[in-house]
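1. got a predicted model here, sequence first, then my questions.
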Amino acid sequence: PSFFTSHPHHHQPPLLILIQALYFPEKLIPPSQATSQSIPPHLLLFSTPSMKLRASYYPISHKPHSSFGSKVALAAPPCLVNFMEIGPWYVNLHNHHNHRQLPSFVLEPNPGAWNRVFGLLFLDNPIGSGFSIASKAEEIPRDQLAIAKHLYIAIAKFIELDPILRKLCRQVCAAIGYYILKKNDELMMPDHDHDQSQILINLGGVAIGNGLIDPVTQVATHADNAYFSGLINERQRIELEWHQQEAIRLAKMRHWREATNARHQVVDMLHYMTGLPTLYDYSKKAPYHKTQWVTDYLHNQRVKKVFGVKESAVFRNCSHVVKVALYEDNMKSVKYMVDLLVKRSKVLLYQGQFDLWDGVYSTEAWVKTLQWEEIGNFLSADRKVWKVNGDELSGYVQKWGIKPTTGSAIFYTFYEAQNLTISPDLSQTPLLIWLQGGPGCSSMIGNFFELGPWRVNFNKHPSEPLALEPNSGSWNRIFGLVFLDNPIGTGFSIAAKPEEIPRDQLSVARDLFVAITKFIELDPVFKSRPLYITGESYAGKYVPAIGYYILKRNAELAAGSQGVNLRGVAIGDGLTDPEIQVATHAVNAYFSGLINERQRSELAKLQVEAVGFTKAGNWSEATDARNRVLNLLQNMTGSATLYDYTKNVPYKTSLVEDFLRHEEVKRALGDLVGDILNEDVMKSVKYMVEYLVKKSKVLLYQGQFDLKDGVVSTEAWVKTIKWEGIDKFLSADRKVWKLGSEVAGYVQKWGSLSHVLVSGAGHLLPADQPLRAQAMIEDWVLDKGLFDNAIKVNLSSNFVI
């Protein structure tokens, strides 16, 4: 028996939306008649094909092949999640017996795939990331609401692909989850001019893994995180806290760029103090390196052909352009979105145990501050021991209602659930939407590096070629899974011109909302499926933004109208409230034994600077200050990467990029997205989380070894959430979670808010611990095991079937 056991009335098979994309082996491509309609490779956001979100969908893994197309799942972790973390297949290298032959990539099954019993959809988000298209930098979203809007459009369009999808729940992330609920509310307003083309998205919940949600709160948790993890000492903790306070100061001043830079300084100093190869997993001996294999795998022309994208399409892994576009958004909080989601949908917050970037402590910090009447009960809830004894389609969703003539679109990849163990009725199978972070990282990372049904063979020998291999930890095992390249300009998503790339989260949310609604329209079945939005890292803003936007739109719907069926959002190692989160790097590294007291004090000073710029609203300066924090942390720790301070080399997410594009392509076009969102980095979306946690399920999860957006960072801003249930959540027991005889992590839950720390994982949690990530997302969506709803709260997302 599992602690996530659902109540009798909650038996719909979830659909997971993952903001990322995928490649499915040709021999496993579903027949064209599998779906009632032709599924495009991108979800077009505008009328002309220049701005698109890329999506990849995986059906339930154990579902009969002939019926793959009848179900959809939406989910949301970005970059290389599909083929490196939770997709049904891993990308791996294959060595030929004839050494004269060059090595090639192969796919290997992922036993921890999230589409085992759910449909799984990866979305490359925002546009400009992965295969999502942003023809120009201006189209890339600058904030979480803008990203959420894009995701909403993509999800809606995906749902339209199959009538069954309208009835299914969809698991999505905070920003898009918030957006869906808001959108549904809007559509249900009595005085709303009802447009039959607009639908309520059946959002079932949101799951956020190691997410950045409330940066101001989270940035202040790094020192404590490392300190309590035995990674840094007291002197280093104090030094790092000084830099955290600087980031918070900058964030509160609304100096977003400076606050972001200050937050980076905090992370860099933490990295330097700890001397770890990566802050994403402090138990690793080397950084993540197999993500590069996924990128390499996606460079292949045959792979692109299977994806349904043009041979000339350029895969953009972690887009620098998107990163710049959302730079000032880093320290902006989306916690208010979680506040809404937790009240009206399921919310899963999960973290890997060893993630020192956006880990469990970071999440708990901002969760405690949620504006939710049940937060006190959640905080006092017992933390129990948790034991656990494809069809795919891809295309563009046109960006609707913003710039209808430019052609900007969001690229998506959809995987149907592999196994219909939840319900034989596909219309009740949850959909997960996965959104990659960055900003500007393609959801192809999540698709081929983390949680997709296939992974790039990153465990291959250097002489072996890039290939895809099954991912046993795929998130589409029992859920539908959608990967979205978000915002436009990211991956294969299209931004007709740079000016169309979103500059803030509201703009991102608008685009996501259009994409999601148009995706839902792709199949009548999509409209009713429970929707969960998930994502990691910078998706700690995307998820709350789109979740917030959805809930607001749902609230505006006329009575009896059907909105997006958003049930919850899940944020993994996310950056949500930069002002708080940037102040956590020193304490995180300190408590983890990675830096000493002197280093901690030095890093803390930089954090204070980042916070100061953030408070002043000097976003560019705040972002720069955060970068200084992260750089100093990197130098102090000597780690190969801050994403997992136990690694000796960084994650090889570039394998996905190499896999998706020609060798001659040297520059990731999605870099423009990161540049455009530069001032968005230090802006908080915590208010979105606060809204989401009141109306939907919210999951915040982190890997143990992430030094960028790890557990301490998340707990810092969660504690500041304005939510009536925050006290109960903060006082809830943190229970031991076991898979078999092994401790998989810890779970704290009260009401709609869940916080998970996954042991032995870094920033890219599904890649490090695929089976644990899979078990977590499945139990959370299904209210099983430690996620059992022993304490019920009234959630209303205004969804009408």
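-> Sure, I can see it. Numbers count the residues shown, from 1 in each chain.

2. please count neighbours and contacts with C-alpha atoms only from this point.
-> Will do.

3. so is Gly452 in a helix, a strand, or just coil?
-> Here Gly452 is coil, with the state taken from DSSP: H, G, I helix; E, B strand; the rest coil.

4. and it, how close does it get to Phe414?
-> In this structure, Gly452 lies at 10 Å from Phe414, with C-alpha to C-alpha, to the nearest Å as the measure.

5. more crowded one of these two?
-> Neighbours were tallied for Gly452 and for Phe414 using other C-alpha atoms under 10 Å; the higher tally belongs to Gly452 (60 against 52).

6. does the more buried one touch Glu469 like I think?
-> No - the pair Gly452 and Glu469 fails to qualify as a contact (C-alpha atoms under 8 Å) at a distance of 10.5 Å.

7. overlap in contacts of the two?
-> By the contact definition C-alpha atoms under 8 Å, 6 or more residues apart in numbering, Gly452 and Glu469 are jointly contacted by 89-90.

8. structure B:
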Amino acid sequence: MSHLLLPLLLLISNVVQSHTAIIERLPGFAGDLPFKLETGYVGVGELEEVQLFYYFIESERSPKDDPLMLWLTGGPGCSALSGLLFEIGPLQFDYSNSSGNRPSLKLNPYSWTKIANIIFLDAPVGTGFSYATTWRAYESNDTSSAAQTYEFLRKWLVAHPEFLTNPLYITGDSYSGVLVPIIVQEVYDGNEAGREPLMNLKGYVLGNPVTCEEKDISQRIPYGHKTALISDELYESTKADCNGDYVNVDPTNGACLTDLEMVSKCLEKIYLAQILEPMCNVISPNHTRLKWSRSILEENIIDIIAMPQQSRPWCRSYNYLYSYIWANDLNVREALHIREGTKKEWNRCNFSLSYTKDVLNSVVYHRYLSKKSLRALIYSGDHDLAIPYVGTLDWIRSLNLTSLASWSPWFVEGQVAGYSIVYTENHRYDLTFTTIKGGGHTAPEYKPKECLAMIDRWFSYYPL
């Protein structure tokens, strides 16, 4: 063991190891868990005032050989448990056998833990079960959260040295598109500086990623045109009258405002996360004039508890109800070893974070990383109106990488699962971009089989 690593071990081993637990059974799941689940807190920041909570699930295939993923759910402020239960984790709610206040769990046949070790992290502070010991420590921003996540990862790997040699990937979706490349740069630069522990960083994975919110949101109008939600005439008129800027609109530009009012009428009843699914009235009316640019996170799932079930359409948002019931059950908290008194209520997404978005465009980090020996996978559900694939492809093209393979379909069980293109920079850095056909925001929730095939092939260096 390196002599530089020993002081770090002595400093943090008691902190990390004393706050971890192996979970063998969970309320709602019949019998013992058929995989290894560990939960715990890791203190980061000044005087470890920030206590980040995590779920760690070992690969169900070969823990010592398979990749190690650090997974961040978006938001900012959306719990890792949401990514675990609704996207890529080994458990999911069994809706047909759940009722009222008794959610049931079942195994997810398309869990990414079948081929990878995954740390699901509640970050930034105030997300999920993560908390701070002082009010001041609850204040965070993009750069401080990324730094705390890097510190978390260092401490976690010191406490779990058996995973130091596993290929490491920093991963996440939605708003994590801002944070992940910052963290990757922190890890890469830390390795270059010889900061212990040295990490076996291979690359990063991003799904439906936010990169620059203004540009991502603006791309909803070209995407709406491509998908026949906006007419040719309205699109051309809006593009001309607004000079291609649909967010920072001059309030005296009446023609542009009129066009955007028409765009709003076309898009305001469309479900942002998946344009083919029902739009649910689970939020308070938005009185802003232009609704096409509404936030993906405006939904407040608690509001629908009081709604009568009859005469309402099925909506995906209703599935999220079970996570509130389950995660706020005292028996579940005890099973997960949640510290008493640290969080009054678990929320799938915490909208009351004291959080500042201080990185308005993360492309600069991708540009830096594209000069390094790394690999990246960027995927987008092609029915996602919140963060349309056309905007993601636009910033990828701005990196001026060399195309290795042209836009082409890839298949799962003989069916087109999406379309991909591969780029490189001097054959050191490679970036694969792919759509997930029929996927929404975020893709694994809608197309789990296809997304598992995608990540398995990419981790194995196979073409999609």
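-> All right, it came through fine. All figures in this text were calculated on a predicted structure; none of them were measured in a lab.

9. TM-score for this pair?
-> Structural agreement between the two chains, given as a TM-score (TM-score structural alignment, normalised by the length of the second structure), stands at 0.73; 383 aligned residues with a C-alpha RMSD of 3.6 Å.

10. now for Met337 of the first structure: what does it line up with in the second structure?
-> When the structures are aligned by TM-score structural alignment, no residue of the second structure is matched to Met337 of the first structure.

11. now Met337 of the first structure: how far from Tyr297 of the first structure?
-> Applying C-alpha to C-alpha to Met337 of the first structure and Tyr297 of the first structure gives a distance of 36 Å.

12. what about these two, which has more around it?
-> The residue with more neighbours, out of Met337 of the first structure and Tyr297, is Met337; 47 against 39, by other C-alpha under 10 Å.

13. center of the first structure - which residue?
-> Relative to the mean C-alpha position of the first structure, the nearest C-alpha, by C-alpha atoms, centre = their mean, is the one of Gly535, at 0.8 Å.

14. mind checking how far the counterpart of it in the second structure is from Ala123 of the second structure?
-> Residue mapping for Gly535 of the first structure onto the second structure gives Gly172, with TM-score structural alignment as the criterion. Using C-alpha to C-alpha, one gets 11 Å for the distance from Gly172 of the second structure to Ala123 of the second structure.

15. what of Pro63 of the second structure?
-> Applying C-alpha to C-alpha to Pro63 of the second structure and Ala123 of the second structure gives a distance of 24 Å.

16. more neighbours: which of these two?
-> Neighbours around Pro63 of the second structure and Ala123, counted as other C-alpha under 10 Å, are more numerous at Ala123. The numbers are 30 against 19.

17. could you name the specific helix or strand carrying the residue mapped onto that one from the first structure?
-> Following TM-score structural alignment, the counterpart assigned to Ala123 of the second structure within the first structure is Asn486. Element membership for Asn486 of the first structure, per DSSP states H and E: none, as it lies in no helix or strand.

18. and if you look at Asn377 of the first structure?
-> Under the criterion DSSP H and E, the helix or strand holding Asn377 of the first structure is helix 375-380.

19. which is the next helix or strand following that helix?
-> Proceeding C-terminally, helix 375-380 of the first structure gives way to strand 392-396 as the next helix or strand, assigned by DSSP H and E.

20. which residue, other than its chain neighbours, is closest to Phe93 of the second structure?
-> Computed as C-alpha to C-alpha, 6 or more residues apart in numbering, the closest residue to Phe93 of the second structure that is not its neighbour in sequence is Leu105, at 4.5 Å.

21. roughly how far apart are the aligned partner of Val456 of the first structure in the second structure and Phe163 of the second structure?
-> Val456 of the first structure maps onto Phe93 of the second structure when the alignment is built from TM-score structural alignment. When distances are taken as C-alpha to C-alpha, Phe93 of the second structure and Phe163 of the second structure turn out to be 30 Å apart.

22. for Asp245 of the second structure, same thing?
-> When C-alpha to C-alpha is the yardstick, Asp245 of the second structure and Phe163 of the second structure sit 47 Å from each other.
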